[in-house]
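S.K.: pasting the structure only:
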């Protein structure tokens, strides 16, 4: 009976050692691993009857090798127990097995934390690369808009002024034998058409309404153009808050591209709703362009529509450049919804 009791006590001690060590080691992180390993080493020392135990990262140190699980048999540390050079020094086979299992648990914890640290380094590198990419894309878009602004200004101050002067000179030229009334009228009509085309190009390059009146007004001007094409289009805004300058250009270009897709793919003139929602307290700015056209082709993703892939990717890149998101989805009631949103901008 005494032997059975001692055997049961020994098994309970082994089980307690492994359960407690497993619990602590599985919860260990990079900041707590060293203390947890030291605690497990002291438990191993007490279990083996040694005075002291510690874990060393010296792979050539004398002691019990900690071998990481896997096929490589990688040594990740050494369990140093005073007065115990190896597991073979333990007389009891079950004690040797228990201590060997504890060493495996310690090696697994070391390997897990090391891999987590490697993953964290890789994740940081990827996130830094994404931040740099966003910065580069943002600079590209800013440079593009600045170039548009410069070309628009040059056209307005140069070619448009020359075309206007030509129109006024033609109006002042009297009808004569050299210029028949029909030719004069045709030249005047052509100069008027040239001025209209130039104004349209200038407005497309850099809408003055966006700089002078803000995003909502610029969208209303754009909507008036589509309304002239037969579309039933509306622009609604939830508040009178001024939108941050850094957002207005990106949102305007996204609306411009979304409406161009409506012209191409909605199947004709239809209803279109543009909604602006702003919550300056939370820094949330949302724009939705919703059309009620024929919608997407059955089973076809938005980005796979013919001629539309580049437009949607450009819209997504614009939102990525300012730290926002873009969602394009087919609606149950028909049509497509483009939703651009950004948070944390005040």
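M.R.: Received it, and whenever you're ready, just let me know what you need. Remember, predicted model here, so these are calculated numbers, not experimental data.
S.K.: going forward, measure contacts between C-alpha atoms and count neighbours the same way
M.R.: OK.
S.K.: regarding this protein, what is its longest helix?
M.R.: Scanning the chain for the helix with the most residues, using DSSP state H, yields helix 93-157.
S.K.: downstream of that one, the next helix or strand is which one?
M.R.: Remark: after helix 93-157, the chain's next helix or strand is helix 159-172, criterion DSSP states H and E.
S.K.: quick one: distance of that next one to the chain centre.
M.R.: Offset of helix 159-172 from its chain centre (C-alpha atoms, centre = their mean, to the nearest Å): 50 Å.
S.K.: what residues does that helix touch?
M.R.: 184, 187-188, 191-192, 194-195, 198-199 (C-alpha atoms under 8 Å, 6 or more residues apart in numbering).
S.K.: return the member of those residues nearest to residue 16.
M.R.: residue 199 (84.1 Å; C-alpha to C-alpha).
S.K.: that closest one: which element?
M.R.: Judged by DSSP H and E, residue 199 forms part of helix 181-205.
S.K.: buried residues, that helix. List them.
M.R.: Going by neighbour count (16 or more other C-alpha atoms under 10 Å), the buried part of helix 181-205 is 184, 187-188, 191-192, 194-195, 198-199, 201-203, 205.
S.K.: ok, residues contacting it?
M.R.: 148-149, 151-153, 155-156, 160, 163-164, 166-167, 170-171, 175.
S.K.: which of those residues sits closest to residue 115?
M.R.: Using C-alpha to C-alpha, these come closest to residue 115 at residue 148, 48.8 Å.
S.K.: can you pull the contacts of the closest one?
M.R.: 205-206.
S.K.: dropping in the other structure now:
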């Protein structure tokens, strides 16, 4: 006897099965996009990263029902009015940076619909691409800083060599000749030799101070900053205030001194004649804080000029130094409005 045919499933059950199938296909599509994006980014060389990010942007657009996708860098973000009303913008964030965006994923020309799960997948894509772009940018920045640091080291060695040759070496040679003359016992030659020896000691101390002031190790930050400002003399109009409790750790104290030193150098070079510089160093709420403010010419921190001049290099060094200590650096400036630099370093 032939078996009876199975009854057709109810309409509602068939509809539910189709919905489950479509949802399963959608989940598989989202997972496939995420896995392929991760593999693409991991396999991309630095020179291929932009093309890989664009490929992922196209895949994200198709996933969310848009005709096209693009990656906009922080230097080329779309302005208000440039995007259509149906466009979707997803921020690309560097991992662990909070709201520090490295770009935007821009989806345009909507041709379909997307779900909350699709938006969640787009957010994950934004994290993947943002992390890769941030890592690449940091590697490029560190490579640039390393090259500039090597150049700065050579320039510093050249400066010290010139100071030793033109100053200390000449004084030492003159002292040696005077001592040769003093072998006949002439008291005047001995007096002049003693005077030249004292001058030699002063010159050596100046060279050493230019590399790292001994007063920073001996007497601390306040005394070192006072000497730094006194050495500037009438070339800069500076007021400063230091309010610290216990002496900061050596690395932190050195970083704070270098920040002030670089801030003064920047103000001297770029603020303009007659600019006033105010320096405040304090310890509050578990942080060391350095604020350097001038009322000089100012500049645009985001402009390419700021990143290719001596000012930009100095500020980049400052930022990297503070980042290594777990701190933050905020630069506020605009043309004609002076410059304000605030550095905060956790107390350890």
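M.R.: Received the coordinates, thanks. In this text the structure is predicted, and so the values were computed from the model without any measurement.
S.K.: work out the TM-score between the chains.
M.R.: TM-score for the superposed chains, counting by TM-score structural alignment, normalised by the length of structure 1: 0.51, backed by 251 aligned residues with a C-alpha RMSD of 5.5 Å.
S.K.: re earlier: between the helix holding residue 199 of structure 1 and helix 93-157, how many degrees?
M.R.: 150 degrees (axes from the mean of the first three to the mean of the last three C-alpha atoms, to 10 degrees).
S.K.: residues in structure 2 matched by the helix or strand following helix 181-205 of structure 1, start to end?
M.R.: Scanning forward in sequence from helix 181-205 of structure 1 by DSSP H and E, the next helix or strand is helix 208-212. The aligned range for helix 208-212 of structure 1 in structure 2 is 214-218, by TM-score structural alignment.
S.K.: have a look at how far, on average, the matching stretch is from structure 1.
M.R.: On superposition with structure 1, the mean distance recorded for stretch 214-218 of structure 2 (mean C-alpha distance after the TM-score superposition for structure 1) is 2.6 Å.
S.K.: go on, stretch 141-158 of structure 2?
M.R.: Mean deviation for stretch 141-158 of structure 2: 9.0 Å (mean C-alpha distance after the TM-score superposition for structure 1).
S.K.: in that stretch, which residues are buried?
M.R.: Quick answer for stretch 141-158 of structure 2 (16+ other C-alpha under 10 Å): 142, 145.
S.K.: isn't residue 103 of structure 2 right up against residue 93?
M.R.: Yes. Assessed by C-alpha atoms under 8 Å, residue 103 of structure 2 is found in contact with residue 93 at 7.4 Å.
S.K.: mind listing the shared neighbours of those two?
M.R.: Going by C-alpha under 8 Å, 6+ apart, residues that sit against residue 103 of structure 2 and also against residue 93 are residue 130.
S.K.: ok, of the contacts of helix 181-205 of structure 1, which one's closest to residue 139 of structure 1?
M.R.: Nearest to residue 139 of structure 1 among the contacts of helix 181-205 of structure 1, with distances taken as C-alpha to C-alpha, is residue 148, at 14.0 Å.
S.K.: any idea how far residue 117 of structure 1 is from that closest one?
M.R.: 46 Å (C-alpha to C-alpha, to the nearest Å).
S.K.: can you check residue 193 of structure 1 too?
M.R.: 66 Å.
S.K.: the residue opposite residue 258 of structure 1 in structure 2 once aligned: which element?
M.R.: Per TM-score structural alignment, the equivalent position to residue 258 of structure 1 in structure 2 is residue 263. Element membership for residue 263 of structure 2 (DSSP H and E) is helix 250-266.
S.K.: name the residues of that helix that are buried.
M.R.: In helix 250-266 of structure 2, counting by 16+ other C-alpha under 10 Å, buried: 252-260, 262-266.
S.K.: next one: stretch 334-342 of structure 2
M.R.: Quick answer for stretch 334-342 of structure 2 (16+ other C-alpha under 10 Å): 338-342.
S.K.: cool, stretch 7-21 of structure 1 as well?
M.R.: So, applying 16+ other C-alpha under 10 Å, buried residues of stretch 7-21 of structure 1: 14, 17-18, 21.
S.K.: can you tell me which two in these are farthest apart?
M.R.: 14 and 21 (10.7 Å).
S.K.: centre of the chain to the helix holding residue 199 of structure 1, how far?
M.R.: Mean-position distance between helix 181-205 of structure 1 and its chain equals 45 Å (C-alpha atoms, centre = their mean).
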